[in-house]
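> A predicted structure for the sequence below; I have some questions about it.
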Amino acid sequence: MTKQRVHNKVYVVGVGMTKFEKPGRHMAREAVTKALLDAGITYTAVESAYVGYCYGDSTCGQRALYQFGQTQIPIVNVNNNCSTGSTALYMARQQIAMGAADCVLALGFEKMDPGSLSSKFDDRTAPLGNIMSETRGFSKGPPAAQIFGNAGIEYCEKYGATADHMAKIGEKNHRHSAKNPYSQFRDIYTLEQVKQSRAVHGPLTMLQCCPTSDGGAAAILASESFVREHHLEAQAVELAGQAMATDSPQAMAGSAIELAGADMTRRAAQQVYAQTGVAPTQVGVVELHDCFSANELITYDALGLCPPGKAHIMVDQKENTFGGRCVVNPSGGLISKGHPLGATGLAQCAELVWQLRGWCGERQVPRLQAALQHNIGLGGAVVVSLYRPCLLKPEAGSKPAVDPRQRFGYNPAIECRDISKADFDRVVAAGHSNYLTSHL
């Protein structure tokens, strides 16, 4: 296990995202503008940035952020498969936790190719080659659907779950997404419609699989001193614990469940619970990486949300939705909200920040003590993060806080609007006003 070290507390003070959709918007500009508006600061205050994407040239992060000002801050480009956005968040948090900065931006975006994920470079060893094991063989279908679908099949064989349990997860997440204006798909389907949609692999049907998506999301992280200096106590959310893990030898041991990343998720979750002193039973909302419904099923165990082998019981008892013990993917998750690889982890962050602020309207989870985020990438890397309400109180005589919704003119958690040039001009670095046209 990773040694526990003393860290400065880290807070999320601003979040923003685009609608996930095809074709894409001006993703970076919209997401960053919204995050800076939310925090009530300009780009001048940002001391460094971590920018995540998988499909793009090596310094797309610079190109995306230069439109806000060429302030000469460090900009680090991040690529970690489907956990790219959370990896950027993880690196940004480390800077503040170690005292190297007081305000750091994490940005993720993706403009994806149509169709299923595929290798782009066939003249070298594929990163996923090491996990294409002989557990159950591979057919012509999409590789990721086979990996996660086989994990679902193994879970059914070991613990008595059925294909219906995975279909119920798909039905739940589509139902949740109907109340999220940022979701790529907002249609509600019956369980039978989910089950009878086009077969993809094994028990998985089309309505249990995430789509290819374009989109962007961003978060502003800050130290306690920054929160106090800018009077952000009322809107800040503590990013209380975070851990990243990669594959263990179990991934090569012949289990389809472990091949899909269960053990690295288990390790990261245990580290986060140890860091924060929060028990899984205290977590009221989870944004979980449901690239396929099978992955949500096997991940309940790994995150400690249910006893080992009891995920299907959690599904049957509806403990994973509104009215249950823990609402999983109130945003609609990847299955329905969409999955632009670089943006996913930061979109999860935005949803949980809005939930802990109590802004989410009809999809609000009540009485929250803690929120958990799970973002996994095959090959492999997983980031697990835990958020909780900010306990900082404004100092006596300090300037009154401004509700961020006043700066927007609307509640961004329940309404998705485009940004205006006036919005952009409010957040660019001092002396810089450049509304560059960019599809990043």
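Structure received.
> going forward, measure contacts and count neighbours with C-alpha atoms only.
OK.
> so Ser213 is in contact with Ser336, correct?
No: shown here, Ser213 and Ser336 do not form a contact pair, counting by C-alpha atoms under 8 Å, at 10.4 Å.
> what touches both of those two?
Gln184 (C-alpha atoms under 8 Å, 6 or more residues apart in numbering).
> okay, these two: which has more neighbours?
Counted by other C-alpha atoms under 10 Å, Ser213 and Ser336 do not tie: Ser336 has more neighbours, with 33 against 27.
> nearest residue to the middle of this structure?
The residue lying closest to the centre of the chain (C-alpha atoms, centre = their mean) is Gly345, at 2.4 Å.
> report the distance from the helix or strand harbouring that residue to the chain centre.
Element membership for Gly345, per DSSP states H and E: helix 341-357. On the basis of C-alpha atoms, centre = their mean, to the nearest Å, helix 341-357 sits 5 Å off its chain's mean C-alpha point.
> do stretch 307-318 as well
Going by C-alpha atoms, centre = their mean, the spacing between the C-alpha centre of stretch 307-318 and its chain's C-alpha centre is 23 Å.
> sorry, back to before: show me what the helix holding Gly345 is packed up against.
Using 3 or more C-alpha pairs under 8 Å, 6 or more residues apart in numbering; DSSP states H and E as the contact criterion, the neighbours of helix 341-357 among helices and strands are strand 10-17, helix 84-97, strand 103-110, strand 215-223, strand 237-245, strand 283-287, strand 370-377, strand 381-389.
> contacts for the last one?
With contacts defined as C-alpha under 8 Å, 6+ apart, strand 381-389 is touched by 80, 83, 86-87, 90, 236-247, 261, 264-265, 268-269, 272, 276, 352-353, 356-357, 369-376.
> go again using 7 Å as the cut-off
For strand 381-389, contacts defined as C-alpha atoms under 7 Å, 6 or more residues apart in numbering pick out 83, 86-87, 237-247, 264-265, 268-269, 272, 356, 369-376.
> give me the distance from it to the chain's centre.
Remark: strand 381-389 is offset 9 Å from the chain centroid, using C-alpha atoms, centre = their mean.
> which among the helices and strands packed on helix 341-357 is found nearest to Ala256?
Within these, the stretch nearest Ala256 is strand 370-377; the backing value is 15.4 Å (C-alpha to C-alpha).
> from Leu191, how far off is the closest residue to Arg136 other than its chain neighbours?
Closest residue in space to Arg136, ignoring its immediate chain neighbours: Asn150 at 7.2 Å, by C-alpha to C-alpha, 6 or more residues apart in numbering. Shown here: Asn150 relative to Leu191, a distance of 21 Å by C-alpha to C-alpha, to the nearest Å.
> one more structure, for comparison:
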Amino acid sequence: MTAALRMQNTGSRRVFVVGVGMTKFQKPGLQDSLDYPDLAKEAGLKALTDARVSYSDVEQACVGYVYGESTSGQRAIYHSLGLTGIPIFNVNNNCSTGSTALYMARQLIQGGLANCVLALGFEKMEKGSLAFKFVDRANPMDKHVEVMVDKYGLSSAPVAAQLFGCAGKEHMEKYGTKIEHFAKIAWKNHSHSVNNPYSQFQEKYNLEEVMNSRKVFDYLTILQCCPTSDGAAAAILASESFVIQHNLQSQAVEIVAQEMVTDRLSTFQEDSMIKVVGFDLSKEAARRCYEKSGLKPKDVNVIELHDCFSANELITYEALGLCAEGKAGELIDRGDNTYGGKWVINPSGGLISKGHPLGATVLDLLLASAPLRVSSCLSGLSFPEHWVLPTSAAWFWPPSFSLPWPASAPDFTQGLYAVGSGLRLPGAPPSLLSGPRILCLSLRLRVMVSLVPQHPLGAHPCPTPGLL
């Protein structure tokens, strides 16, 4: 790497995903489960191989995890990927951990501080419902819980399930949404997961089975809640000059917008559980991303969002502007959240089926950029113009992975497919102006390709026991 390239102007620069990799997400505690350094090694090496670069090309690394000792990021990288002396930043932001690592990595390139950065996330979790680790100090979500207790009380169910479950109850009380609408979301996500070999669960259920599975809290059943998971995911991000210098134009996918938003007064002062679980954060992050990218919800084809519970997915439809507030139930009834509708939402199976290793979540979502790099082995498949990925969700479709797609969609077996700019065939000029793009939002508990919400709810384990 030349000094001139390293010292390139420090103005806002374009950032591209050039390599991705992940492990299969698995139940914690399995006899053959890997330790976190091995999980990180598998995901990291896959990403480097995919990017066609060596670890010596990586200038900085942002590593996300929640459950582990301090500096686990260094241990994950040192004896797995290399000892090159680069800065390694450890990130802990609960459900937003993976997306925060991505956010930091992108900023390093965008600000001209680096040209190639590794964003890595991993998690080795415990069986069952996750408990608080410290009882001798203030809990970061105590004020959020206070709002819930004042409005709906407190039960013995997992606190995260109560928070999001109460948000769903409020939606039903305010807009007439039905229990079936939440169940239909879980039914959809479980149905989608059968096509994702990296998903923790790949079982298909009917609506009745979803609604009649074990109750976790009120109307929320176990099949509407995400599980705890072991897993890792990684992405290699690069500047435009790095992409050109290393001849990576044919695989570079641009992140055109990414925002991070934290709580505001409305979270605590409006007596609303919908606000408590992050509606305003998601809405504002989405607004900023749409504004920066010049896109609108109708321009998006595929969305991965944070479905820690089915209630959160429903609420996020409205926060992202897919429908008016209170109209998510109608969107669901029309089938506009799956194949054949306006959007395909959580085609990976979402957290509910795919799993939710906190540090890897969202980074594996970013791996959604893989299908944008169409190759001959994907003959017969076609991909959307824009992807929206949530902050706390994750998934990856490897090049050999085939998934159902509307037969009416155009089929491009070579080059890159991008909104508004059409197809750039291999051998075209090196300009990256017409490459595929990812819309990233940074919200609290979700990412619209990077809805990176930073919010103390992330400080409480969202996963729920029962599927372990």
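Nice, thanks for sending it over. Keep in mind the model is a prediction, meaning the values are calculated, not measured.
> what would you report as the TM-score here?
Here the TM-score for the pair of chains, by TM-score structural alignment, normalised by the length of the first structure, is 0.83; 383 aligned residues with a C-alpha RMSD of 2.3 Å.
> against Leu204 of the first structure, how distant is Pro249 of the first structure?
27 Å.
> look at these two and report which has more neighbours.
Between Pro249 of the first structure and Leu204, counted using other C-alpha under 10 Å, Leu204 has the larger neighbour count: 28 against 10.
> quick one, what contacts the counterpart of the more buried one in the second structure?
Counting by TM-score structural alignment, Leu204 of the first structure lines up with Leu220 in the second structure. By C-alpha under 7 Å, 6+ apart, the contact set of Leu220 of the second structure is Gly165.
> next one: Leu220 of the second structure relative to Asp307 of the second structure, how far apart?
Applying C-alpha to C-alpha, the value for Leu220 of the second structure to Asp307 of the second structure is 13 Å.
> go on, Val20 of the second structure?
In this structure, Val20 of the second structure and Asp307 of the second structure are separated by 22 Å, where distance is defined by C-alpha to C-alpha.
> then Leu423 of the second structure?
32 Å.
> of those two, who's got more company?
When Leu423 of the second structure is set against Asp307 and neighbours are counted by other C-alpha under 10 Å, the residue ahead is Asp307, at 31 against 17.
> quick revisit: and the contacts of strand 381-389 of the first structure, which are buried?
With neighbours counted using 16 or more other C-alpha atoms under 10 Å, these contain these buried positions: 83, 86-87, 237-247, 264-265, 268-269, 272, 356, 370-376.
> name the SS class of Gly99 of the first structure, please.
Reduced to three states with DSSP: H, G, I helix; E, B strand; the rest coil, the structure at Gly99 of the first structure is coil.
> what's the match for it in the second structure?
For Gly99 of the first structure, the residue aligned by TM-score structural alignment is Gly112.
> what does Gly61 of the first structure give?
Aligned by TM-score structural alignment, Gly61 of the first structure pairs with Gly73 of the second structure.
> the helix or strand hosting its match packs against which elements?
Element membership for Gly73 of the second structure (DSSP H and E) is helix 72-78. Applying 3 or more C-alpha pairs under 7 Å, 6 or more residues apart in numbering; DSSP states H and E, one finds that helix 72-78 of the second structure makes contact with helix 36-51.
> what comes up buried for the helix it packs on?
36-48, 50-51.
> with stretch 63-77 of the second structure instead?
63-67, 72-74, 76-77.
> and for stretch 221-228 of the second structure?
221-228.
> hmm, who's touching the helix holding Gly345 of the first structure?
When contacts are defined by C-alpha under 7 Å, 6+ apart, helix 341-357 of the first structure is touched by residues 15-17, 52-54, 81-86, 108-110, 215-219, 235, 237, 287, 331, 360, 364-365, 368, 371, 373, 375, 389, 413.
> filter these down to the buried ones.
Buried positions within the contacts of helix 341-357 of the first structure, assessed by neighbour count (16+ other C-alpha under 10 Å), are 15-17, 52-54, 81-86, 108-110, 215-219, 235, 237, 287, 331, 360, 364-365, 368, 371, 373, 375, 389, 413.
> returning to what we had before: can you flag which of the buried residues of stretch 221-228 of the second structure belong to helices?
In this view, those have no member that belongs to helices under DSSP state H.
> which position in the second structure aligns with Glu47 of the first structure?
Under the alignment (TM-score structural alignment), Glu47 of the first structure maps onto Glu59 of the second structure.
> make that Gln250 of the first structure, sorry
In the second structure, the residue paired with Gln250 of the first structure is Ser266, using TM-score structural alignment.
> equivalent analysis for Thr125 of the first structure, please.
That one, Thr125 of the first structure, aligns with Ala138 by TM-score structural alignment.
> now its match: how far from Phe132 of the second structure?
11 Å.
> contact partners for the closest residue to Val210 of the second structure other than its chain neighbours?
Of all residues beyond its chain neighbours, the one nearest Val210 of the second structure is Leu223 (5.6 Å), with distances taken as C-alpha to C-alpha, 6+ apart. For Leu223 of the second structure, the set of contacting residues under the criterion of C-alpha under 7 Å, 6+ apart consists of 186, 210, 213.
> tell me the one of those nearest Tyr339 of the second structure?
For Tyr339 of the second structure, the nearest member of the contacts of Leu223 of the second structure is Ala186. The distance, counting by C-alpha to C-alpha, is 14.9 Å.
> state the helix or strand in which the closest one lies.
Secondary structure assignment for Ala186 of the second structure, by DSSP H and E: helix 179-193.
> buried set for the helix or strand just after that helix?
Following the chain from helix 179-193 of the second structure toward its C-terminal end, the next helix or strand by DSSP H and E is helix 207-212. Judged by neighbour count using 16+ other C-alpha under 10 Å, the buried positions of helix 207-212 of the second structure are 210-211.
> quick revisit: tell me which residue of the second structure lines up with the residue nearest to Arg136 of the first structure.
Residue-level alignment of Asn150 of the first structure against the second structure, with TM-score structural alignment as criterion, gives Cys166.
> give me the element that match is part of.
Element membership for Cys166 of the second structure, per DSSP H and E: helix 159-175.
> for that helix, packing partners?
Packing contacts for helix 159-175 of the second structure, counted by 3+ C-alpha pairs under 7 Å, 6+ apart, involve strand 215-217, helix 273-276, helix 310-319.
> what about 8 Å?
With contacts defined as 3+ C-alpha pairs under 8 Å, 6+ apart, the packing partners of helix 159-175 of the second structure are helix 142-152, strand 215-217, helix 273-276, helix 310-319.
> now the aligned partner of His7 of the first structure in the second structure. Nearest residue, chain neighbours left out?
In the second structure, the position corresponding to His7 of the first structure is occupied by Ser12, as judged by TM-score structural alignment. Closest residue to Ser12 of the second structure apart from its sequence neighbours, by C-alpha to C-alpha, 6+ apart: Gln110 at 5.0 Å.
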